[in-house]
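Asker: Sequence and computational prediction follow.
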Amino acid sequence: MNLDDWRSRINDLDNQILRLLNQRAEAVLHVGDLKRRQGAPIYAPEREAEIFRRLTTTNSGPLTAEAIGAIWREVLSASRALESPMTIAYFGPQATFTHQ
């Protein structure tokens, strides 16, 4: 395969990864809804630790465990953001430059 072929292959893989990430995000939205209805906390560090353990154990490379951890920290962070809207606090009334 030449460079263009490899780039095309990478583009196809990127599209598959994006599709799967969005499917995961849909599942996360359902989980977040269940957590809210059950009064469960959004952040579950034991669940995230289990995910990291499972992925690093099943990883056959060439990505390192550290790389897998870095990638999944971002995925899980984005997932938590979907489960719960961000709350921003500020000092003072709006429009007084304290809310920026």
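Answerer: Good, I have the coordinates.
Asker: From here on, just use CA atoms for contacts and neighbour counts.
Answerer: Will do.
Asker: for the protein, what spans make up the helices?
Answerer: The residue ranges that make up the helices of the chain, judged by DSSP state H, are 3-38, 45-58, 65-83.
Asker: okay if I get those helices as CSV plus mean neighbour count?
Answerer: As requested, the helices of the chain are exported to CSV (neighbours: other CA atoms under 10 Å):
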stretch, mean neighbour count
helix 3-38, 13
helix 45-58, 12
helix 65-83, 15
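Asker: what's Asp67 in contact with, if anything?
Answerer: In this structure residue 67 is Ala, not Asp. The neighbourhood of Ala67, defined by CA atoms under 8 Å, 6 or more residues apart in numbering, contains no residues.
Asker: Next one: it relative to Leu55, how far apart?
Answerer: 11 Å (CA to CA, to the nearest Å).
Asker: same deal with Arg73?
Answerer: Using CA to CA, we find Arg73 at a distance of 12 Å from Leu55.
Asker: got another, please set it beside the one above:
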Amino acid sequence: MPGLLNPDAFDSRVWADSAYRSKANEATIAAAGRRSTVHFRKPKGRPMPEPHQRANRARSAVCSAVEHVFADQKARMGLFIRIIGLGRARVKIGIANLA
């Protein structure tokens, strides 16, 4: 997790799904001066507490909005850009963004 935290990032929040929630990761996020918005995990054998459900629901709404943009880009261009040259790839991405 420390290698993923960008010190120059504009937003101070760290977004991730519940697979990244651990005491070590939460401590790393706090030490970097960031705010954790990592989803809460459901306790084994017990129902998820209502405050955690509400927090996860709000976080999922934001994640969904962002992920839909990437899914739209993937649908327009396919998973891979099969172009030789970085300049041509930039043009293809730019044209796909205009569509």
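Answerer: Everything's here; your move. What you are looking at is a predicted structure, and each value in this text was computed from that prediction instead of being measured.
Asker: TM-score for this pair?
Answerer: Scored by TM-score structural alignment, normalised by the length of structure 2, the superposition of the two chains gives a TM-score of 0.28; 35 aligned residues with a CA RMSD of 2.9 Å.
Asker: All the strands of structure 2, in order from the start?
Answerer: Secondary structure of structure 2 (DSSP state E): strands at 13-16, 35-38.
Asker: Could you identify which of those is most buried?
Answerer: Ranked by mean neighbour count, the strands of structure 2 are led by strand 35-38 with a mean of 18 (mean count of other CA atoms under 10 Å).
Asker: Quick one: the helices in structure 2, in order.
Answerer: Listed in chain order, the helices found in structure 2 under DSSP H are 23-31, 50-77, 86-98.
Asker: Quick one: those helices as JSON lines, columns for mean neighbour count and distance to Thr37 of structure 2 too.
Answerer: Written out in JSON lines, the entries for these read as follows (neighbours: other CA atoms under 10 Å; distance: least, CA to CA, whole Å):
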{"stretch": "helix 23-31", "mean neighbour count": "14", "distance to Thr37 of structure 2": "10"}
{"stretch": "helix 50-77", "mean neighbour count": "13", "distance to Thr37 of structure 2": "7"}
{"stretch": "helix 86-98", "mean neighbour count": "12", "distance to Thr37 of structure 2": "29"}
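Asker: Can you lay out those helices as TSV showing distance to Val14 of structure 2?
Answerer: Compiled in TSV, the helices of structure 2 are given as follows (distance: least, CA to CA, whole Å):
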stretch	distance to Val14 of structure 2
helix 23-31	7
helix 50-77	11
helix 86-98	27
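Asker: Quick one: closest of those to Ala16 of structure 2.
Answerer: Each of the helices of structure 2 was checked against Ala16 of structure 2 via CA to CA, and the shortest separation belongs to helix 50-77, namely 8.8 Å.
Asker: The closest one - contacts with which helices or strands?
Answerer: On a contact count with 3 or more CA pairs under 8 Å, 6 or more residues apart in numbering; DSSP states H and E, helix 50-77 of structure 2 meets helix 86-98.
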